[in-house]
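Participant: predicted model follows, preceded by the sequence.
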Amino acid sequence: MSARGPRDDLIVIIDPVARRTDGESVRIAKDVLGAGAALKLVLPEGPEEFARALARRGTRRPVVVGDDAALRRAVAVLHRERALGATDLAVVPVAGGATGVRLARALGVPAGAVAAARTVLDGVPRRLDLLVDDRDEVVLGDVRIPSLGAGLADEPGAERHGHAWLRTCQSLVRTLGARPAAGRAGPSRLRVEADGVTLVDLDQPVEGVSVATGGGGLARVEVRPSSVGAGVAPVGARARSVTVSGPDFRYRADGATAGPVRTRTWTARPQAWGLTLPADLRA
């Protein structure tokens, strides 16, 4: 084994959802990491403890053991600290189902506790783009705005916190709020602007809009206009910022539902955060 250096001093934050849903994978991850690095283990019971542990990391490299929601939470904490530029994160994806780590897999993190933990030890940090909205909240993957009446329940791995009764109430409110009024199901009426240039306006109904990190420090936006008869090709662009506005709309950012809002702007931040990925992964 190579001599230990600064990158071998880790703070391993194990999300409570991971501990409840897949304790065996958590144990494997701890064993593999402990065999190759000096560890400080933290077992937070909720988002507040999670954030405090990350804020008190000192010079240790943070490793998150958990699902996509835990990864997003860690990036959000570092973003609020304005510490993303100086901190390289690592993640061992652990969740109750494969969809709960979909984002981590899309970013290039290997599946399986052993492979992911070995990547923490032997991988290399890569700088990745992200999106920041006008509330200063981050998006690591994509934003999707469906047509009116489309389901917007949170995907597995979306943020979960609070007591069980609170989660039940939140779920009921989301369900009732997502139901369109009678006669309102169908295409949305939205204005979509890319760097100030209007791609579609309120007079053009759309079936959906997506905004994602597109590489090169730009966001990639695609609008799917509603068609009657002959098909209408999607409208796409790459831009520094994307603004969507119109009647109240909901959207899904990294799988978590937000809104309703009347306007939202997402701005691309090039190479804004670091994630440890396999050394042989193509950039």
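Facilitator: Now that the structure is in, tell me what you want to look at.

Participant: contacts and neighbour counts: CA atoms only from here.
Facilitator: Noted.

Participant: residue contacts, the nearest residue to R191 once chain neighbours are set aside?
Facilitator: Leaving aside its sequence neighbours, R191 sits nearest to D201 (C-alpha to C-alpha, 6 or more residues apart in numbering; 4.2 Å). By C-alpha atoms under 8 Å, 6 or more residues apart in numbering, the contact set of D201 is R189, L190, R191, V192.

Participant: now do the third one against K30, distance only.
Facilitator: Spelled out, it's R191. 48 Å (C-alpha to C-alpha, to the nearest Å).

Participant: likewise T267?
Facilitator: T267 is 37 Å from K30, by C-alpha to C-alpha.

Participant: what's the answer for E137, then?
Facilitator: From E137 to K30 the distance is 31 Å (C-alpha to C-alpha).

Participant: more neighbours: these two, which one.
Facilitator: K30 (20 against 14; other C-alpha atoms under 10 Å).

Participant: who touches the more buried one in this structure?
Facilitator: K30 touches nothing, counting by C-alpha under 8 Å, 6+ apart.

Participant: so which residues of this structure form helices?
Facilitator: 16-21, 23-36, 47-55, 68-80, 102-107, 113-122, 164-178 (DSSP state H).

Participant: quick one: the third one to helix 68-80, angle?
Facilitator: Between the axis of helix 47-55 and that of helix 68-80 there is an angle of 60 degrees, by axes from the mean of the first three to the mean of the last three C-alpha atoms, to 10 degrees.

Participant: helices and strands around helix 47-55, which ones?
Facilitator: strand 9-14, helix 68-80 (3 or more C-alpha pairs under 8 Å, 6 or more residues apart in numbering; DSSP states H and E).

Participant: and if we set it to 7 Å?
Facilitator: Using 3 or more C-alpha pairs under 7 Å, 6 or more residues apart in numbering; DSSP states H and E as the contact test, no helix or strand touches helix 47-55.

Participant: okay, one more to line up with it:
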Amino acid sequence: MSARDQLLVVIDPVARRTDGESVRIAKDVLGAAASVRVCLPDGPEDFAKALARRGARRPVVVGDDRALIRAVGVLHRERELSSCALSVVPVGATQVLTRALGVPSGAVAAARAVLEGVERRLDLLVDDRDGVVLGELRIPPVCGVGSGSGVGASSGAGASGGAPDGPAGAEGHRPWLRSCQSFVRTLASRPSRVASVPGPAPARLRVEADGVLVVDLDQPVEGVFLTPGDDGYAEVEVRRSSVGAEAAALRVRARTITVSGSDFRYRADAVVAGPVRTRTWTVRPGAWGLTLPK
């Protein structure tokens, strides 16, 4: 049996908890056509140890985007990415990155791609602290919607729907109910303070691409986006803040990108990091391999 037919299947604990059926299907499909050794790590440390002890077996990650990012990060820190092609069977709620990379969705199709696919070498963004970016990096990170809008909506629903829920004429027998409903209507009619809170202020950042200044601290920006390409360069987009007419985004291609300024956070793939004062990302051409359909 060739080394290609010997697999180390590392099943992320989140995948086991969220979709045990897809995990079982993936194991069955892989086990029917290859020699499989299954590893069930309990956490990140066990996950890293399993990859380090893979021997000649091809590593197959069963999990979501975070599991794939973790695997690439572990192999990068061990300096073993160049000699190892990863495979992934996406299982879990977060599969944006794996789909963008071309991995089939669904346990059966993804498992067959592991068995029948080919290795594709992909560029990688590596920062000055050995962090990796497979898909997109965004500064500042996308902020989730606060719970305040939900509270306001539920209050409005309760105010408008409170009377019909009880029997007709209930207010006449329960004067306290009429007072409560009046109070709720008063609250619901007031503008929500949470909804009026403005979004994050434009950031003051200095962005350099291959040593060339793209934007300086005197020009506030709405966002900075970095994406590794497939030719040794990263795509860099800087969206400047403007008053009135929309400012055109600045787009450049570079091998090394440095961002500095006041403390800022960034989202690298599915992980938010920071705050930091400065960070440099460098493109590593063809640094990692992923098994994809032919």
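Facilitator: It's in. Note that the coordinates shown come from a computational prediction; the quantities given were computed from them, not determined experimentally.

Participant: from the contacts of D201 of structure 1, pick the one nearest R105 of structure 1.
Facilitator: For the contacts of D201 of structure 1, the minimum distance to R105 of structure 1 (C-alpha to C-alpha) is 29.3 Å, reached by V192.

Participant: trace the closest one over to structure 2, please.
Facilitator: Mapped onto structure 2 by TM-score structural alignment, V192 of structure 1 lines up with V207.

Participant: please look at that match and A254 and confirm they touch.
Facilitator: No: contact criterion C-alpha atoms under 7 Å: V207 of structure 2 and A254 do not qualify, at 11.6 Å.

Participant: so what's the residue count around the counterpart of A33 of structure 2 in structure 1?
Facilitator: In structure 1, the residue paired with A33 of structure 2 is G36, using TM-score structural alignment. By other C-alpha under 10 Å, the residues close to G36 of structure 1 number 19.

Participant: excluding chain neighbours, give the residue nearest to G36 of structure 1 in space.
Facilitator: L121 is the one closest to G36 of structure 1 (C-alpha to C-alpha, 6+ apart), at 6.8 Å.

Participant: so how far is H79 of structure 1 from the one you found?
Facilitator: 24 Å.

Participant: more neighbours, the two?
Facilitator: Per other C-alpha under 10 Å, whichever of L121 of structure 1 and H79 has more neighbours is L121, with 21 against 18.

Participant: now which residue in structure 2 aligns to the more buried one?
Facilitator: Under TM-score structural alignment, L121 of structure 1 pairs with L115 in structure 2.

Participant: would you mind measuring from its match to L7 of structure 2?
Facilitator: From L115 of structure 2 to L7 of structure 2 the distance is 10 Å (C-alpha to C-alpha).

Participant: now V132 of structure 2
Facilitator: V132 of structure 2 is 25 Å from L7 of structure 2, by C-alpha to C-alpha.

Participant: pretty sure R250 of structure 1 contacts T263?
Facilitator: No: between R250 of structure 1 and T263 there is no contact under C-alpha under 7 Å: 10.2 Å.

Participant: between the two, who's got more neighbours?
Facilitator: Taking neighbours as other C-alpha under 10 Å, R250 of structure 1 and T263 compare with R250 leading, 20 against 17.

Participant: quick one: residues contacting that one.
Facilitator: Under the criterion of C-alpha atoms under 7 Å, 6 or more residues apart in numbering, the neighbours of R250 of structure 1 are I145, A258, G259, P260, V261.

Participant: just give me the closest of these to R56 of structure 1.
Facilitator: Distances from R56 of structure 1 to the contacts of R250 of structure 1, taken by C-alpha to C-alpha, are shortest for A258, at 29.4 Å.

Participant: could you list every residue that touches the residue in structure 2 that that closest one lines up against?
Facilitator: Under the alignment (TM-score structural alignment), A258 of structure 1 pairs with A273 of structure 2. Remark: with contacts taken as C-alpha under 7 Å, 6+ apart, A273 of structure 2 is in contact with R265, Y266, R267.

Participant: the last one contacts R138, correct?
Facilitator: What that stands for is R267 of structure 2. Yes: R267 of structure 2 lies in contact with R138 (C-alpha under 7 Å); the separation is 5.2 Å.

Participant: burial measure for S160 of structure 2, as a count.
Facilitator: By other C-alpha under 10 Å, neighbour count at S160 of structure 2 equals 13.

Participant: actually E48 of structure 1, sorry about that
Facilitator: Using other C-alpha under 10 Å, E48 of structure 1 has 10 neighbouring residues.

Participant: and for S179 of structure 2?
Facilitator: Neighbours of S179 of structure 2 (other C-alpha under 10 Å): 12.
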